[in-house]
Structures are given as C-alpha cells and as structure tokens.
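Engineer: Give me a 3D structure for the following:
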Amino acid sequence: MNVTILTDSASDLTETYYKAFDIKMIALTVHLHGKDFKDGIEISPKNVYEAMREGSNTKTSQVTPEAFRSMFIHYAKANEPLVYLAFSSELSGTYQTAKMIEQEIKEDYPNAPIHILDTKCASIGYGLVVVRAAKLARDGASVNEILDMATYHAEHMEHIFTVDDLEYLYRGGRVSKTAAFVGSLLKIKPLLHVDDGKLIPLEKIRGSKRVLNRMIEVMESRGTDFENQVIGISHGDDLERAEQLATIIEEKFSPKEIIIEMVGSVIGAHSGPGTLALFFLNKPYK
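Structural biologist: Okay, the predicted model is just below:
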C-alpha cells in the first residue's frame, strides 16, 4: 500500500505538482477585504500582491482543527498510511494543531498510520521536500524511508531571501519601524535566511542590483553537489528577477533542474510583493 503525502498550502506548490505526484493539500487561510479565502484554492498570490500594492492589509491564519480532523479520520478509518510534512512550526501554529488532532484521533484509532513531521521549512524550500517525498511514495517507499529522507532534506534545506519593501516585514513584526523607515530611505535590501525554522536577518545590502550577486555568493559558500540538485526559486510577483537569478545559477552551477514558482498567498501576505527567495541543499543530494 503506497503512502499518501500531505502538505499544506505554505509549500507554495501548484496544482501541477499535486496532480503529477498525487499529493494531498490542506489550506491555510488568507483574510482580505473582510473575507476569508482558502490559500491556493479560493485566492491566488497575484490577487494578494495587487491588493497589497493598493494598500490593503492582509492577515493569515493556520489550518483549522476541523480540516485536520476530517483528513486524519479518513485515513485512520481506512488504515491507510499518511505522512503530513508540515510548514515550519516557528512560522505558524499549523504543525501544533495537527499534532493535537493526531493525538485526539489516536485515542479512538490507536494504530492509525498517521505521521507528522515539522519540516522547519517554508515556500518552495518546503515544497522541494514534499515533492521528493511524493516521488519516493510513488515508487513504493515505506513510511520510515520517506520520513528519513524528508528529515534529511528538511534539515539541510537552505532558504536565502530578500524583500523589496521592509514595511511588510515591519507589519509582521520582523523589523522595527525605524529600521523599515531608514531602510526604505537608504534603499537597503535585507538578506535573510531560515535557521531552525525561524526567519533570521543575515545582512543588509544597499541597492537591489547587489542582492542577486550576494545570494549567489551565499549559495556557493553554503551549498554543494548542485549538479544533482533541484534548485528552487520563488518570487513575489517578480518573475523577471527570478529568471535573472535562475540564469546566473544555471551558468555558474549547472544544477539538475531549477524550478520557479510564485511565493504563495499566505507567505506573500507577510513578505510582500518583490520578494525573491532561493532554496538549495547544503549537503549532498540523496
């Protein structure tokens, strides 16, 4: 019996991936214009970025307990193995909610083959972990084989990103109001990364042109085995810069593949339009 892989919408995967690899998705919620929308189902990232550019405030919320309960009960009753690879617990309460519902379900179905892993990843970095797991599941791998591989990829997935406007990070509590104001005046672009699931400032760069080169330098110093890797790039409605970054990476590192996707509605609601993110492994691919 093949293992089913479950992700949430913060992996920023599109319907193409869900269909190609039989991945199940459960949605976080975007709050916009006084309404609630299921991320990746009822609203597109483009909608969110256009609203943000017009000055609208956006908020997000985690996957509901009811959504997890419905999903988990189905697999518990059928006694079919389910592996949920979750959005970083440092960025959302979704993982904690899933664990709470798992415990609840296992009171009635103690042997339910439901397994949950906190990837500590986000956006396409998270998505790359999910797709790798789904490929293994498709090929008949066991739950333990999938969890071992997913743990390895999640632990070694680098997230290097920048944002176009510090104001959005200020609204999300990531930088102070003064830093956002001064940064905007001086055209300072922050370079950030993810460390143990948390967003951590890495350095400040003056001028957007220098950001791409610095991202490549960080990639070269931290990464390895690029020719065997699928490199991920995600962007906040700025395909041109994403493609520029991809071209540089292709010429310099010749990776196995580069995938480019838009930063999804939930993450984009906090990072804002113009975000550019790069994802790669810092250990050999396996």
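Engineer: hey, let's count contacts and neighbours off CA atoms from now on
Structural biologist: Noted.
Engineer: measure residue 167 to residue 195 for me?
Structural biologist: 22 Å (CA to CA, to the nearest Å).
Engineer: Between those two, tell me which one has more neighbours.
Structural biologist: residue 167 (22 against 16; other CA atoms under 10 Å).
Engineer: For that one, which non-adjacent residue is spatially closest?
Structural biologist: Excluding the flanking residues, the one nearest residue 167 by CA to CA, 6 or more residues apart in numbering is residue 180, at 5.5 Å.
Engineer: packing partners for the helix or strand harbouring residue 190?
Structural biologist: Applying DSSP states H and E as the criterion places residue 190 in strand 188-195. Contact analysis of strand 188-195 by 3 or more CA pairs under 8 Å, 6 or more residues apart in numbering; DSSP states H and E lists strand 157-162, strand 198-206, helix 208-222 as its packing neighbours.
Engineer: rerun at 7 Å
Structural biologist: strand 157-162, strand 198-206 (3 or more CA pairs under 7 Å, 6 or more residues apart in numbering; DSSP states H and E).
Engineer: tally of neighbours for residue 165?
Structural biologist: For residue 165, the count of nearby residues is 21 (other CA under 10 Å).
Engineer: what about residue 200, how many residues close to it?
Structural biologist: The number of residues near residue 200, taken as other CA under 10 Å, comes to 14.
Engineer: quick one: the spatially closest residue to residue 157 that is not a sequence neighbour and residue 23, what's the gap?
Structural biologist: Nearest non-adjacent residue to residue 157, counting by CA to CA, 6+ apart: residue 281, 4.6 Å away. As judged by CA to CA, residue 281 and residue 23 stand 22 Å apart.
Engineer: So for these two, which sits in the more crowded spot?
Structural biologist: residue 281 (25 against 22).
Engineer: and residue 24, helix, strand or coil?
Structural biologist: strand (DSSP: H, G, I helix; E, B strand; the rest coil).
Engineer: which residues does it contact?
Structural biologist: Shown in contact with residue 24 (CA atoms under 7 Å, 6 or more residues apart in numbering): 5, 6, 7, 18.
Engineer: quick one more, to check against the first:
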Amino acid sequence: MSVVVVTDSTASLPPEVAAERGILVVPLQVVIGARAHDEGSAEATPARVAEALRDFRPVSTSRPAPAAMLDAYERAAAAGAKQILSVHLSGDMSGTFESAQLAARDAPVRVVCVDSREVGVATGYAALAAADVIGRGGSVEAAAAAARDRADACSSLFYVDTLEYLRRGGRIGAAAALFGGALAVKPLLTIEDGVVTSLEKVRTTGKALARLEELAVVAAGDAAIDLCVAHLANPERADLLADRLRSRLEDNLDGREIWCGELGAVLGAHVGPGMIAVCVAPRL
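Structural biologist: Sure thing, here's the model as predicted:
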C-alpha cells in the first residue's frame, strides 16, 4: 500500500476494524499509581481505571513519545508505505499530535499529520474516512482533507457524573468543577474547536440521558450517519440509550450497526465512572 494511515489508541477503533483497514494504532499510556501501561494492555483496561478512580488512587495519562510514533512510521515504511497520514486527537487535549509532528521530521518517508480537533471515536471516524479515500486511490492530501471534514462534521456529546475527574486532568477549570459540584448538576458536555465545553446542565441523571438522546437525534438530522455510544462502568444505561437511538435513527443508520462499548482507559481516566458519550458522525 503506497499510503498508510496511522492513528492513536484514543480513536477507539475496534482492533478488527483497524486491522481490516490497514490502520496502524499507536497507544497512549495510562499511569496508575507509579506504573505506566500502554492503553489496550491487560494492565490498562477501562475496568482497572474505573476501580483505581473509585479507590482514589492516582491515575494520569501520557502521550506516546516521539520515538514511539517514529517506530510506527518506520514499520509502515518497511512494509512498503511511500507516504503516511497520521490522524490524532485534538492537540489542545494531548501532546500526541506534537509527538507525531516531531517524529515526522525523522521518518524515512513523507508523513502528513492531521489534528482532528476531536477526541474519541470521532478521531477514529476521521481516520476511517482517510482510509476510504486512500482505498479509492486518492492522494494523501485528499485523504487528509477527508479526515478533517469528517471530524468537523462529528458531534461528540457526553454526560459525566461529576466534573471532578476532568478538573484533576486539567481538562476543565477548577471554578467550573466547583460550581457544578456545589449545585449537584449533571453536566452535558461537547467538544468545540478541540476542547471540552459545557453544553447544558440538568438536575438528574435520568434527565441528562434523555437530553443526550434528544441532542443526538437533532445532530443526526436527515443525514446518513455512523453512531457510537460509549461508557465507563455504565453498561446498562449505555445499552438502553443505544437501543433508543437505534429505533429513532433507523433511517439514518440504514442498517449500519451502532458501536456500543466501554470507553478506552485513557479517555476514561479523564471523565470517570458513569460517563456516557454519543458520537454522531455524518457520512460524507
């Protein structure tokens, strides 16, 4: 293959999908206590992260080092890649994109880096859009444009039980977290221009999830979409939301399955147990 797509583990692509599409995935790291583990390893599962957070053990995350990104680029080149498209989560949320840029300078082939300005599976859908263009014989520039367009079109919506974990990770201000905790509100959040922003505040979990459903339906409109529902330690509510959206958005999905599963360990470390997220991704 003359052009290979590389992304990172926060893109939340099922391993079988990444393998089928020839997408290389570079893991971020989860640090539990004093030990660092690659996301996706047996030591860095969502369940272990949720348990550590509940037990008030220190949990943090770390970007891939430039050397790890360079290793992925070198492996792709050794397998025959002439060019590489590297698609990653928002540079305002992680240093992963910066690592990709630094590694690209020393790569044995040309590397084009794309900051998706998104997180989670929205980045994954951007990487898949790029792979679609490459599969049709398109240029790396056309694939990069498709990745940016797909990410821009995505709506990432999520509910958290508390803003405390986002505050600990520096993803939301201390004042906002204190305000939310004091009022016992259930925040609905989104990603806007690469950062977490407040969307709405409601009083109960039930109202929050009902509102999340409505916002997802509005985001879908009349478009053909892909849809993902993710959670951390909240499978029953995630399954219920996926079932409701499957029924309400049947025409938009046109037989495509909703991806529904647990959020990766890295993102889970920043949102905490109980989180529910929906990504609505219009098909371009």
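Engineer: Need the TM-score between these chains.
Structural biologist: Here the TM-score for the pair of chains, by TM-score structural alignment, normalised by the length of the second structure, is 0.88; 278 aligned residues with a CA RMSD of 2.2 Å.
Engineer: that older thread, can you check which part of the second structure the strand holding residue 190 of the first structure sits on?
Structural biologist: The aligned range for strand 188-195 of the first structure in the second structure is 185-192, by TM-score structural alignment.
Engineer: residues of that stretch that come out buried?
Structural biologist: For stretch 185-192 of the second structure, the neighbour count (16 or more other CA atoms under 10 Å) marks 185, 186, 187, 188, 189, 190, 191 as buried.
Engineer: From residue 196 of the second structure, how far off is the third one?
Structural biologist: Spelled out, it's residue 187 of the second structure. 12 Å.
Engineer: repeat for the fourth one
Structural biologist: As defined by CA to CA, residue 188 of the second structure lies at a distance of 10 Å from residue 196 of the second structure.
Engineer: Check the fifth one too.
Structural biologist: Plainly put, residue 189 of the second structure is 7 Å away from residue 196 of the second structure if you go by CA to CA.
Engineer: Now check the second structure for the residue matching residue 208 of the first structure.
Structural biologist: Using TM-score structural alignment, residue 208 of the first structure sits opposite residue 205 in the second structure.
Engineer: what sits against that match?
Structural biologist: Applying CA under 7 Å, 6+ apart, the residues near residue 205 of the second structure are residue 186.
Engineer: ok so, going back, compared with the second structure, how much does the strand holding residue 190 of the first structure deviate?
Structural biologist: Strand 188-195 of the first structure, aligned to the second structure and superposed, deviates on average by 0.7 Å (mean CA distance after the TM-score superposition for the first structure).
Engineer: what about the helices in the stretch 1-150 of the second structure?
Structural biologist: 15-21, 46-54, 66-78, 96-106, 121-135, 140-153 (DSSP state H, counting those that start in this stretch).
Engineer: Put together CSV for these, with distance to residue 274 of the second structure and mean neighbour count on each row.
Structural biologist: Formatted as CSV, the helices of the stretch 1-150 of the second structure follow (distance: least, CA to CA, whole Å; neighbours: other CA atoms under 10 Å):
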stretch, distance to residue 274 of the second structure, mean neighbour count
helix 15-21, 24, 13
helix 46-54, 9, 19
helix 66-78, 32, 19
helix 96-106, 26, 20
helix 121-135, 18, 26
helix 140-153, 25, 21
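Engineer: Quick one: closest of those to residue 33 of the second structure.
Structural biologist: Ranking the helices of the stretch 1-150 of the second structure by their distance to residue 33 of the second structure (criterion: CA to CA) puts helix 46-54 first, at 8.6 Å.
Engineer: From the chain's centroid, how far away is the closest one?
Structural biologist: 18 Å (CA atoms, centre = their mean, to the nearest Å).
Engineer: Which position in the first structure pairs with residue 103 of the second structure?
Structural biologist: Using TM-score structural alignment, residue 103 of the second structure pairs with residue 101 in the first structure.
Engineer: looking at it, that match is touching residue 71, isn't it?
Structural biologist: No: counting by CA atoms under 7 Å, residue 101 of the first structure stays clear of residue 71, with 10.1 Å between them.
Engineer: Name the nearest residue to residue 133 of the first structure, sequence neighbours excluded.
Structural biologist: Residue 133 of the first structure sits nearest to residue 146 (CA to CA, 6+ apart), 5.7 Å away.
Engineer: quick one: what's aligned to that neighbour in the second structure?
Structural biologist: Per TM-score structural alignment, residue 146 of the first structure is aligned with residue 143.
Engineer: ditto for residue 125 of the first structure
Structural biologist: Aligned by TM-score structural alignment, residue 125 of the first structure pairs with residue 122 of the second structure.
Engineer: Its match: what's it in contact with?
Structural biologist: Residue 122 of the second structure touches 11, 151, 154, 279, counting by CA under 7 Å, 6+ apart.
Engineer: one more time with 6 Å, if that's ok
Structural biologist: residue 151 (CA atoms under 6 Å, 6 or more residues apart in numbering).
Engineer: quick one, what contacts residue 186 of the first structure?
Structural biologist: Neighbours of residue 186 of the first structure in contact, by CA under 6 Å, 6+ apart: none.
Engineer: Turn the contacts of residue 24 of the first structure into TSV, including distance to residue 212 of the first structure.
Structural biologist: What follows is the contacts of residue 24 of the first structure, written out as TSV (distance: CA to CA, whole Å):
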residue	distance to residue 212 of the first structure
5	34
6	33
7	30
18	30
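Engineer: Could I have the ChimeraX command that selects the buried members from those?
Structural biologist: A single ChimeraX command is used to select the members of those judged buried by 16+ other CA under 10 Å:
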select :5,6,7,18
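Engineer: Just name the closest of the contacts of residue 24 of the first structure to residue 175 of the first structure, please.
Structural biologist: Distance to residue 175 of the first structure, by CA to CA, is smallest for residue 7 among the contacts of residue 24 of the first structure, at 29.1 Å.
Engineer: where's the closest residue to that closest one other than its chain neighbours relative to residue 11 of the first structure, distance?
Structural biologist: Excluding its sequence neighbours, the residue lying closest to residue 7 of the first structure (CA to CA, 6+ apart) is residue 25, at 4.9 Å. Residue 25 of the first structure sits 9 Å away from residue 11 of the first structure, taking CA to CA as the criterion.
Engineer: Which one's more surrounded, these two?
Structural biologist: A direct count of neighbours by other CA under 10 Å for residue 25 of the first structure and residue 11 places residue 11 higher, at 27 against 20.
Engineer: contacting residues for the more buried one?
Structural biologist: 122, 123, 124, 126, 127.
Engineer: so which of these persist in the second structure?
Structural biologist: Comparing the contacts of residue 11 of the first structure with the second structure on both residues aligned by TM-score structural alignment, their matches' CA atoms under 6 Å, the contacts found in both are 123, 124, 126, 127.
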